[in-house]
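1. Sequence plus the predicted model coming up.
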Amino acid sequence: MTTHEQALDLAPGGGLGPAPNVLLIVPPNITFEAFAAPGKNSKSWRHANGHDYGVLITDVPLGVLTISAYLKREFGCAVKVIDFNTEIHKTWNHPDSLDFAPWFTEVLARVQAEGFTPDLVGFSSLFITGYENVLMLARLARQTFPSAFVIGGGNVATTMYREIFEDAPEAFDALCYGEGELPLKELLSAADPRRYCEASNHWVTRGNLQSSGIYTHHFIDRLDDVPYLDYDCIDLQDYHYSPTIKAYTNIADKTNYITYMGSRGCPFLCTFCAAHAVHGRKVRAFSVERIEAELTALKTRLGASTLVIEDDMFLWDVDWAKAVLRIAQRLDLNCFFPNALALYALDWDMLVELHKTGVRQLTLAVESGSARVLKELMRKPLKLSITERVVTDCRKLGIYTDCNIIIGMPGETREDIEDTRRFLRNLGASWYRINVATPLSGSEMYLDARAKGQIKGDIRLAGYKKCVVETEHFTPQEIENIAYDINLESNFLNNIDVRLGHFQHAIEIFSNVLLLRDDHALAMYMIAYCLQRLGQQAQAQQRLDELARGLERSSFWTGFFADKGLWADGQVSFAYLEQLPAAAQLTPA
């Protein structure tokens, strides 16, 4: 018998009891600084207390729903979930606080007061921007529930276990390496959970990190063995706050959707991505029959009209993907994909199938307009001609295109960035998410940048708008400024709907920007221009008056408008927009 098998020492109830109480916690996915003082290039929302706060992504935590279902089936656990990304809209009211600690303490104390005493407390965190929140919450959970076994999982635990045990050595009993179902089954079956974790290469502890430090994934090869998502462990209405859904004007009912993930893993080697760290590079998927059965059950129970598909690599198998789309069609579920789809698989037939499933908006993994950056720095097998074809085909079908763009990859030059800027000017996509290159923990980019000393400042404060990488070509601040400038040029001044004369649709898009950032002067300017072109002079003047007041309050916008020639001596100028080349000069539709 191996040491691992001896430590496991399977018992009917395990060391945590026959049906343990489990508290699953999802920490805030942004730093307190990004929440309390959102930057000019970040989305914000206004609290009832009058303060503007940074937006937290409130996507349904599918990993937590899966683990909850698995633990209930295998052990009959009582499971309670706290997702602080939705909780913030219900109970946050600490405008003078210097960190999240008072609020965290208050929420955990309420759980205790309700009489729920967890035997196991588990944290699920995907993003490095939530790193400090994970540590703070784990410490507070340890104080609030001193007898509980405290664990962590997700991308942060899998890729930053050394940093976690260095920064908070007493906070966690163990960290799960990769997916959690099978390691948790062993943990809850072990007569001595601590002894088991010390001997397991699927769990990281302070002890085995010092003695071994070698860990392996423990995957479920046949995903059909995983139970249906446990939507009972959350209040789905809490997720109606989701900015991911609200940002998309093509979804008619933004409060009536279910979220699903039919596959795990990604076979590609993109240097900026860390999806493989938890789920591996081999794609595993639910069978089509399983997916149809589960979606039918969810549709019947929840009455949803929209299916949000969260797969990292939905198009891994074209036939499988089309089969899933046809299931959605039969169930009258309109599909929505918040994660970027791989362009190489988006041929005309696939786009038509997506369109039949109600898809009117797609996020595209364009990443760069520089062929050199794509091939040499990102190792992404994508030709720019494919991007152009997909955008053109989407425009023919009436599908709104939202393109992911990354600026500031280590090794990227000013010429490379200008190549991207020029490419976007002529691409004609509907919108561009211009992000700074972020060294995600577990990605090749992170490992290389750390080895070369290119990470400047606190990596835990990094985000898609906050750069922490410095190279021989750029400082972090330069990259942030360039990325924001390309954002303003591509999405506003060079907006394809405006160039095509789709002024009413453009107004809807820019109005949506103001919902997320009500002081966005360029959105006001573009709305005023569109209203003027529609002959609505009075409404246009109201927007211009609002714009004038906004410029008086913002040195940034005053400087930007002056540099672009949009405003001078108290007067607006639309000359920049009127000299743009006709949309017919774009890739033909």
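-> Sure thing, it's come through. As the structure is a computational prediction, the values presented were derived from the model and not from experiment.
2. going forward, measure contacts between C-alpha atoms and count neighbours the same way
-> Will do.
3. Tell me how many other residues crowd residue 298.
-> By other Cα atoms under 10 Å, 18 other residues sit near residue 298.
4. List the contacts of residue 511.
-> 523, 527 (Cα atoms under 8 Å, 6 or more residues apart in numbering).
5. Which is the succeeding secondary structure element to the strand or helix carrying it?
-> According to DSSP states H and E, residue 511 maps onto helix 503-516. Remark: after helix 503-516, the chain's next helix or strand is helix 521-533, criterion DSSP H and E.
6. Now do the helix holding residue 511 against helix 521-533: the angle between them, please.
-> Note on geometry: by axes from the mean of the first three to the mean of the last three Cα atoms, to 10 degrees, helix 503-516 and helix 521-533 are set 150 degrees apart in direction.
7. ok, and for helix 503-516, which residues are buried?
-> Within helix 503-516, the residues that count as buried by 16 or more other Cα atoms under 10 Å are 503, 506-507, 509-516.
8. In this model residue 262 seems to touch residue 285, though I could be wrong.
-> Yes: the criterion here is Cα atoms under 8 Å, and residue 285 meets it with residue 262 at 5.8 Å.
9. Check whether residue 221 sits in a helix, strand or coil.
-> Three-state call for residue 221 (DSSP: H, G, I helix; E, B strand; the rest coil): coil.
10. Report the separation between it and residue 380.
-> Using Cα to Cα, to the nearest Å, residue 221 is found at 27 Å from residue 380.
11. ok, now residue 238?
-> 37 Å.
12. could you measure residue 73 against residue 79, distance?
-> 11 Å.
13. Give me the more crowded residue out of those two.
-> Neighbour count, other Cα under 10 Å: between residue 73 and residue 79, residue 79 has more, with 21 against 12.
14. putting a second one here so we can go through both:
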Amino acid sequence: MRNRLLLINPWQTYEKSLESEYQSYIPYGLACIASIGVQQGFETKIVDCLEDETKTETDTHVRFGKTPNQLKQIIEDYEPNIVGISSTFSMFEKDATDVACLVKSVNSSIIVILGGVTATLPQIYEPLLEQYDVYDIMSRGEGEKTFQELLENYDSVEKKIKNLSSIRGIAFKSEGKIFTTEDRPYIENLDELPFPAIDLLDINKTLKNKYYSRWRNNPKDKKSIPIFTSRGCPYNCCFCSVHSQVGFRHRTYSIPYVIALMKKCIDEYGINHFHFEDDNLTFDVQRAKQLFREVGKLNISWDTPNGVRADRIDDEMAQLMKEAGLVSLSIAAESGNDRVRKQIIHKNLSTDSIINAIQICDRNDLPCIVFFVLGFPGETIDDIRDTIKFAKEIADKYNTINMIFIANPLPGTELSKIAEENKYFTKQMTNSDYFVAIRSNQASIIETENFNKKIIFNILREELDNDEYSVHNVAQPMFWAENEVAWSRAKKAFPKSSNRKVIWEWKE
């Protein structure tokens, strides 16, 4: 019998007050790891707990996805030698740990490997290794080559992975001590990697799930899927957590590789809309333009949910994007104040570049979504008002769709470190707090001598609660000018949007 690898995307648990945040997704990272399992000759299976629409409630919490009994039965029937568990978001660490406990309860000899951001940041994985005996190995950072080496060192006779101390990019516990091996270099030639094993997912069940990608700007009657054409970002925004996983160096898949993967998704799964999830899709301007020329031949639509840099947009780029099927372009402006953007956020981007990119979108009748973040240590009330004023001005002049977030001190970020050092945290953070942190109408997570979140909320209400703007979702305010052109573009980007008036309500 071949060795068996089981990869699990855990269920997700929310406090009841936050259950509306939930949306299921395609576990793209697990599909990438699964392809390595297949390549190494392991019988490989993915269990995506979130493909199920099951919802389990207690008095205080809601869990989405397969139940423990359902997952236990799958583990018992499959009898895996190795189980890999994905923990992409630190706020769901407890769910991943519950799954690991379940695996070990079925068979304590199963080797359990945790991957994702939870397994990468020492402030998270070290306490887990100290507290629990259910994790055998933490796979830190980019996972494919690490997993390949782990599988290569699996001894099917002794039922163990050997030579752990010589495998780069992992952490493990031995004889009561935690060992962290040398960091693994990031993969330079991404084309070496096999295509994600999407065939091991029940993709049709996922796409039909009523929770799937429900807060994304998905076009109607489309089958949507995420895709990556590059990894890494050379910039250093203080709130961004991606570098722990994919590093600063910008690395790209070749355009033929990307197009071949897209064609496979189109031909085999009927995909006709792609979310380009790159952290810096247009960093290499000439490559991006050539990519969009090739994407334009596929007769699909697409969007950029993570936002692109404004200083990488010109008229030719915008035209190529639109001709290639771009539904909406997201631009990460972050702030309307130059000082905040450059000195506090460390985003080396000028206001002129932002305005230029927005004007280009407007000229090309391309829906433009602009991201802003408020509430950074070092910001003043006047700075915050500058950003809101700027957002209103571009909405009025260029019909942008503006989204406003509150700074979220994710583990491992400079923002978190600054808040910790200056005692700006209002409480000891829990998993749920990272959801609350980003919402404009709930309790402050960061308070400085200059502001707290309730002050920010009241300013937003003062500036936006009027007939000049259509505002959607006060928890994460999105707004555009109340005019025909803006509404037309908003409907292209967010087909489900309505003109229902929101209630500006603060929740303690």
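-> Sure thing, it's come through. All of these numbers come straight from a predicted model, not from anything done at the bench.
15. ok, back up a step: got any residues that touch both of residue 73 and residue 79 of structure 1?
-> With Cα under 8 Å, 6+ apart, residue 73 of structure 1 and residue 79 have no common neighbours.
16. tell me which strands and helices the lengthiest helix in structure 2 is in contact with?
-> Scanning structure 2 for the helix with the most residues, using DSSP state H, yields helix 381-398. The contact analysis (3 or more Cα pairs under 8 Å, 6 or more residues apart in numbering; DSSP states H and E) places helix 381-398 of structure 2 against helix 351-363, strand 368-374, strand 401-406, helix 453-464, strand 478-481.
17. cutoff 7 Å now
-> helix 351-363, strand 478-481 (3 or more Cα pairs under 7 Å, 6 or more residues apart in numbering; DSSP states H and E).
18. Can you state the residues of structure 1 onto which the longest one aligns?
-> Taken onto structure 1 by TM-score structural alignment, helix 351-363 of structure 2 occupies residues 384-396 there.
19. quick one: stretch 353-365 of structure 1 aligns where in structure 2?
-> Mapped onto structure 2 using TM-score structural alignment, stretch 353-365 of structure 1 covers residues 320-332.
20. end-to-end on the matching stretch?
-> Stretch 320-332 of structure 2 end-to-end distance (Cα to Cα) = 20 Å.
21. measure the equivalent of residue 264 of structure 2 over in structure 1 to residue 304 of structure 1 for me?
-> The alignment partner of residue 264 of structure 2 in structure 1, by TM-score structural alignment, is residue 297. Applying Cα to Cα, the value for residue 297 of structure 1 to residue 304 of structure 1 is 11 Å.
22. So between these two, which is more surrounded?
-> Each of residue 297 of structure 1 and residue 304 has its neighbours counted (other Cα under 10 Å); residue 304 has more, 19 against 13.
23. In this structure that one contacts residue 258, no?
-> Yes: between residue 304 of structure 1 and residue 258 there is a contact under Cα atoms under 7 Å: 6.2 Å.
24. the longest helix in structure 1 is where?
-> Per DSSP H, structure 1 has its longest helix at helix 537-553.
25. for the stretch 201-350 of structure 2, what spans make up the helices?
-> 203-208, 243-246, 255-269, 285-295, 315-323, 338-339 (DSSP state H, counting those that start in this stretch).
26. of all those, which lies closest to residue 128 of structure 2?
-> helix 243-246 (17.9 Å; Cα to Cα).
27. In structure 1, what stretch matches the closest one?
-> With TM-score structural alignment as the criterion, helix 243-246 of structure 2 aligns to 276-279.
28. Centre of the chain to the matching stretch, how far?
-> 15 Å (Cα atoms, centre = their mean, to the nearest Å).
29. now do stretch 73-89 of structure 1
-> 20 Å.
30. which residues touch it?
-> With Cα atoms under 7 Å, 6 or more residues apart in numbering as the test, stretch 73-89 of structure 1 has contacts from 18-28, 56-58, 68, 71-72, 233-234, 238-239.
31. Let's see which of those end up in strands.
-> Per DSSP state E, strands hold the following members of these: 21-26.
32. Separate out the buried members of those residues.
-> 21-26.
33. Dump these into TSV; add distance to residue 95 of structure 1 as well.
-> Putting those into TSV (distance: Cα to Cα, whole Å) gives the following:
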residue	distance to residue 95 of structure 1
21	33
22	31
23	27
24	27
25	23
26	22
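34. where do the helices sit along the stretch 51-200 of structure 2?
-> Going by DSSP H, counting those that start in this stretch, the stretch 51-200 of structure 2 shows helices at 68-78, 93-106, 117-120, 122-131, 144-152.
35. which of these is buried the deepest?
-> Mean neighbour count (mean count of other Cα atoms under 10 Å) peaks for helix 117-120 among those, with a mean of 27.
36. now what about it, what contacts it?
-> Contacts for helix 117-120 of structure 2 (Cα under 7 Å, 6+ apart): 87-90, 93, 124-125, 138-141, 244-245.
37. ok, 10 Å please
-> 85-93, 96, 113-114, 124-126, 128-129, 137-142, 169-171, 241-242, 244-245, 411-412 (Cα atoms under 10 Å, 6 or more residues apart in numbering).
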